[in-house]
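Asker: Predicted model, plus sequence, below.
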Amino acid sequence: MHFDTLALHATHQPESTTGAVIPPIYLSTTFERNEANELTGDFTYTRPNNPTREALEHALAALEGGAVGMAFGSGQAATMTLFQALRPGDHVLLSTDAYYGTPALLEQVFHPWGLTYTRVDMTDLNAVESSIHENTRVVWCETPSNPMLAITDLLSVSRLAHEAGAICVCDNTWATPVLQRPFDLNCDVVMHSTTKYISGHSDVLGGALIFKRNDALAERVRTLQGLSGAVPSPFDCWLISRGIKTLGVRLRSQMATAQLVADYLVDHPAVEHVHFPGLPNHPDRALIQQQMNGPGAMLSIQVKGGAAEAIQFIGKLKLFTRATSLGGVESLIEHRASVEGPTSTTPVNLLRVSIGLEHAEDLITDLAQALA
């Protein structure tokens, strides 16, 4: 099945009782037992599971080609629950260029608890291999990375992880299953912030973990999720499922516009550097073509000057919304170092750009007047 067909049919299951083409949202928190105290269906209470959430989880597993999908209340909740499944004394290997919330969780929550971690340049396979310890249990990849859009060789990194007895986890939020299939590259777990492209409308918070196998790790994570209550509401699940239906067409349109915007900015005299996987001179072009079906719709630009010049530039924009997050239908831009705070290692002149569904010419005209 092509992705667009799969995305529609994975989330399109007419309700059997009434024949409703769009299934209802099961808002109930609890489910009835009969006179013999037996459950009349498969559900007891919404924290362990709910029909609307279960439908979303089946869809997520189908999109990524995994065995088990789990929906969470946020991407951070998904990440945290996976780390909770480890043991004190275990080691995590993490990219130096990763979403800032991931190392923040490790440093502020799990390191005091006894989990150790190392950050490494995931584009350097020798550095990855030398940084894997005897007690490494998870190699956490994020590709393209946030916010520098570095590309990790998932097939090679997953091989190094498996040789050491660790699992390879891929944060696939920026690429989505439209553009990248981590399980085909031997990864074991895929993570998503479904807040972003999968829901696609900047109106719902969510996260997901998809497991290649229904193994002991998946069972432990499911148990921890139920115990901690790191779950989304039924309405949030319904919104995310609705977003999945148009994921392919949205992302392809956004990606085409992102390519035109990047091509314009790369030659602009006021721009120092453009980070975008679709540029023809990208140093990892061969790897990008090998493991991705397109460059995505995210780019980062470094304007000439420092933080003052970068903030002055975005202050002049009319069509781009100055806000954090990404993957929505509207174009967003943010001064990333300001968002990440005083511990940020992001260049102070870097702006992260999420391309929406506006016309490319309008966005380029807006960028041109702000850069002039």
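Answerer: Good, I have the coordinates.
Asker: Going by C-alpha atoms from here, please, whenever you check contacts or count neighbours.
Answerer: Will do.
Asker: now the strands: where do they sit in the stretch 1-150 of the chain?
Answerer: For the stretch 1-150 of the chain, the strands defined by DSSP state E, counting those that start in this stretch cover 68-72, 91-95, 116-120, 136-142.
Asker: what is the orientation angle of the longest one with strand 116-120?
Answerer: In other words, strand 136-142. Orientation check (axes from the mean of the first three to the mean of the last three C-alpha atoms, to 10 degrees): strand 136-142 against strand 116-120 gives 40 degrees.
Asker: returning to that earlier point: to Val348, which of the strands of the stretch 1-150 of the chain lies closest?
Answerer: With C-alpha to C-alpha, the closest approach to Val348 among the strands of the stretch 1-150 of the chain belongs to strand 91-95: 19.8 Å.
Asker: so of the strands of the stretch 1-150 of the chain, which one's packed in deepest?
Answerer: Most buried of these, by mean neighbour count (mean count of other C-alpha atoms under 10 Å): strand 68-72, with a mean of 27.
Asker: picking up where we left off before, now tabulate the strands of the stretch 1-150 of the chain in JSON lines and tack on distance to Asp263.
Answerer: Shown next, in JSON lines, are the strands of the stretch 1-150 of the chain (distance: least, C-alpha to C-alpha, whole Å):
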{"stretch": "strand 68-72", "distance to Asp263": "37"}
{"stretch": "strand 91-95", "distance to Asp263": "28"}
{"stretch": "strand 116-120", "distance to Asp263": "30"}
{"stretch": "strand 136-142", "distance to Asp263": "24"}
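Asker: And those: which comes nearest His192?
Answerer: Closest among these, using C-alpha to C-alpha: strand 68-72, at 9.4 Å.
Asker: just checking, what packs against that closest one?
Answerer: Where contact means 3 or more C-alpha pairs under 8 Å, 6 or more residues apart in numbering; DSSP states H and E, strand 68-72 is packed against helix 51-64, strand 207-211.
Asker: what's the distance between it and the middle of its chain?
Answerer: Strand 68-72 sits 13 Å away from the centroid of its parent chain (C-alpha atoms, centre = their mean, to the nearest Å).
Asker: on that earlier part again, which of the strands of the stretch 1-150 of the chain sits closest to Ala360?
Answerer: Nearest to Ala360, of all the strands of the stretch 1-150 of the chain, is strand 136-142, at 27.6 Å by C-alpha to C-alpha.
Asker: Next SSE downstream of the closest one?
Answerer: Next helix or strand after strand 136-142 toward the C-terminus (DSSP states H and E): helix 154-163.
Asker: try this one next to it:
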Amino acid sequence: MTGDNDSESDDVSFSTKAIHGDTSETQNSERFGDLVPPLHHTSTFVRDEIEQPRDEYVYSRNKNPTCNELAQRIATLENANYGLTVSSGMAAIATVGWALLRPGDHVVTLDSLYGGTRNLFADIFAEFEIDIDYVDPTDTESILDAVREETALLWLETPTNPLMKLCDLSSIAKSTATSETVIAVDNTFMSPYFQRPMSFGVDVVVHSTTKYLNGHSDVTGGAIVTDDPDLHNRFHHVQKYGTGANQSPSDSYDILRGLKTLPQRMKEHERNAQELAEFLTDHKTVSDVHYPGLQSHPQHELAKSQMSGYGGMLSFELNGDRDDVKYVLEGLDHFALTASLGGVESLIAHAGTMTHAEVSKRVRTEMGISDTLIRISTGIEDSQDLLTDLKTQLDSL
């Protein structure tokens, strides 16, 4: 499981898969010779007779060739057999939840989560009498102790958003292998280039394809992959009839194009993130830097063991107050002040008022998100320009 060099059963590299997908005859049968998979921009499909096999194309909410091409491509990159595309990352998370959870069920998740995920669990799922425990992602023993017989879902982020804490995927998967609990991992931060959770025994992997998989900040989308056909069918059933949150063919087409450069982009994201993290670590205005590529990160060794790189996301604590944060963030030239991530542009966000704005102050404090926490999604610009930009602002505090 290392970047371009797959350690799976075949000898096709990740970069080749990102461009060509699964090049078997079965997967290519729908391409009709096109070098680029065509955009099937249709809501419905004409049939020749009344009876038609269920696995054929009928209606694009149910199944569309362009969306299926993207779903299979992402599944291939995650070393999975089944993929499903949906309209956003939150739609992917919600689809997994609605497919797996019933009143009286129990969920174990993390006390450091993306704000939208936390709100989905705490404000929506909890209303359906679903019991939820929030656990320290770095404490594997506490995670495992929280799992009980009625635990239907163990939901993980690794690294977490925005504090970059890691979960030990191998230990968690091995220790819960005989239980009925489904382990799902949001792999958006790392992308399958740097981390493939299913290689460790995880059941489900979710992506916001809006982010690194697309990479150009111009579409929204989500994906769910698994090796379990029953789980896949349940997710697809909810997507078709429960949420209707299908991915549009045109957005799928754009994400397919973005996937082709995923390996090259991720290398640049990581290179810039490492340089920024090292610079921030040494700056007098910064008290703490959260980036697993730093040897000072408390889980650096775990990161080396389950990731082939450290990604393009980092966060840091500014020595100062909210006014200082405002001054730094609003004065930058090469960082866009916005809450998304994973694009070729460098983005910067204040966690308290942006990524976790709808999480209460009390919960943010419990999560460890302070009023001076800043998150960066490094783009692929020249690193010196980014460093100079940050240095200028920080030095002038």
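Answerer: Good, I have the coordinates. In this text, all values refer to a predicted model and were calculated from it rather than measured experimentally.
Asker: returning to that earlier point: mean neighbour count, the helices and strands packed on strand 68-72 of the first structure: which tops it?
Answerer: Among those, the stretch with the highest mean neighbour count (mean count of other C-alpha under 10 Å) is strand 207-211, at a mean of 28.
Asker: what's the helix of greatest length in the first structure aligned against in the second structure?
Answerer: The helix spanning the most residues in the first structure, taking DSSP state H as the definition, is helix 247-265. Aligned by TM-score structural alignment, helix 247-265 of the first structure corresponds to residues 262-280 of the second structure.
Asker: ok, and for that stretch, which residues are buried?
Answerer: 262-263, 265-277, 280 (16 or more other C-alpha atoms under 10 Å).
Asker: about what we covered before: for Thr30 of the first structure, which of the strands of the stretch 1-150 of the first structure is the nearest?
Answerer: So among those, strand 68-72 is nearest, using C-alpha to C-alpha, at 18.6 Å.
Asker: Which neighbouring elements make contact with the longest helix of the first structure?
Answerer: Judged by 3+ C-alpha pairs under 8 Å, 6+ apart, the packing partners of helix 247-265 of the first structure are helix 3-10, helix 176-179, strand 271-275, strand 298-303, helix 360-371.
Asker: Which stretch of the second structure lines up against the fourth one?
Answerer: If I follow you right, that is strand 298-303 of the first structure. Counting by TM-score structural alignment, strand 298-303 of the first structure pairs with residues 313-318 of the second structure.
Asker: and His207 of the second structure, how many neighbours?
Answerer: For His207 of the second structure, the neighbour count with other C-alpha atoms under 10 Å is 29.
Asker: what's the counterpart of it in the first structure?
Answerer: His207 of the second structure maps onto His192 in the first structure, by TM-score structural alignment.
Asker: what's the distance between that match and Glu219 of the first structure?
Answerer: 19 Å (C-alpha to C-alpha, to the nearest Å).
Asker: and if you look at Pro23 of the first structure?
Answerer: Remark: distance between Pro23 of the first structure and Glu219 of the first structure (C-alpha to C-alpha) = 28 Å.
Asker: go on, Asp153 of the first structure?
Answerer: To Glu219 of the first structure, Asp153 of the first structure is 28 Å away according to C-alpha to C-alpha.
Asker: Next: Ala337 of the first structure.
Answerer: 38 Å.
Asker: Between these two, tell me which one has more neighbours.
Answerer: Set Ala337 of the first structure next to Glu219 and count neighbours by other C-alpha under 10 Å: Ala337 wins out with 20 against 13.
Asker: where does the more buried one land in three-state SS?
Answerer: Secondary structure assignment for Ala337 of the first structure (DSSP: H, G, I helix; E, B strand; the rest coil): helix.
Asker: Do I have it right that it meets Val348?
Answerer: Yes. Ala337 of the first structure lies in contact with Val348 (C-alpha atoms under 8 Å); the separation is 5.8 Å.
Asker: what stretch of the first structure does stretch 69-76 of the second structure fall on?
Answerer: Taking TM-score structural alignment as the measure, the first structure aligns residues 55-62 with stretch 69-76 of the second structure.
Asker: can you check stretch 138-157 of the second structure too?
Answerer: Residue span in the first structure matched to stretch 138-157 of the second structure, by TM-score structural alignment: 123-142.
Asker: corresponding residue for Tyr57 of the second structure in the first structure?
Answerer: Aligned by TM-score structural alignment, Tyr57 of the second structure pairs with Phe43 of the first structure.
Asker: these two touch, right, its match and Thr52?
Answerer: No. Taking contacts as C-alpha under 8 Å, Phe43 of the first structure lies outside contact range of Thr52: 11.2 Å.
Asker: can you count the residues close to the nearest residue to Gln180 of the first structure once chain neighbours are set aside?
Answerer: Leaving aside its chain neighbours, Gln180 of the first structure sits nearest to Met292 (4.9 Å; criterion: C-alpha to C-alpha, 6 or more residues apart in numbering). Neighbour count for Met292 of the first structure, taken as other C-alpha under 10 Å: 19.
Asker: Contacts only, for Met292 of the first structure.
Answerer: Ala175, Leu179, Gln180, Arg181 (C-alpha atoms under 8 Å, 6 or more residues apart in numbering).
Asker: quick one: it from Trp174 of the first structure, how far?
Answerer: 11 Å.
Asker: same check, this time on Arg47 of the first structure
Answerer: Arg47 of the first structure is 28 Å from Trp174 of the first structure, by C-alpha to C-alpha.
Asker: Looking at those two, which is more packed in?
Answerer: The neighbour comparison of Arg47 of the first structure against Trp174 (other C-alpha under 10 Å) goes to Trp174, with 25 against 17.
Asker: Trace that one over to the second structure, please.
Answerer: Checking TM-score structural alignment: Trp174 of the first structure goes with Phe189.
Asker: Which helix or strand contains that match?
Answerer: Using DSSP H and E, Phe189 of the second structure sits in no helix or strand.
Asker: if we can go back for a sec, please compute how far the match of stretch 138-157 of the second structure lies from its chain's middle.
Answerer: Averaging C-alpha positions (C-alpha atoms, centre = their mean) puts stretch 123-142 of the first structure 20 Å from its chain's average.
Asker: Between the two ends of that stretch, how far is it?
Answerer: This stretch, stretch 123-142 of the first structure, spans 11 Å end to end (C-alpha to C-alpha).
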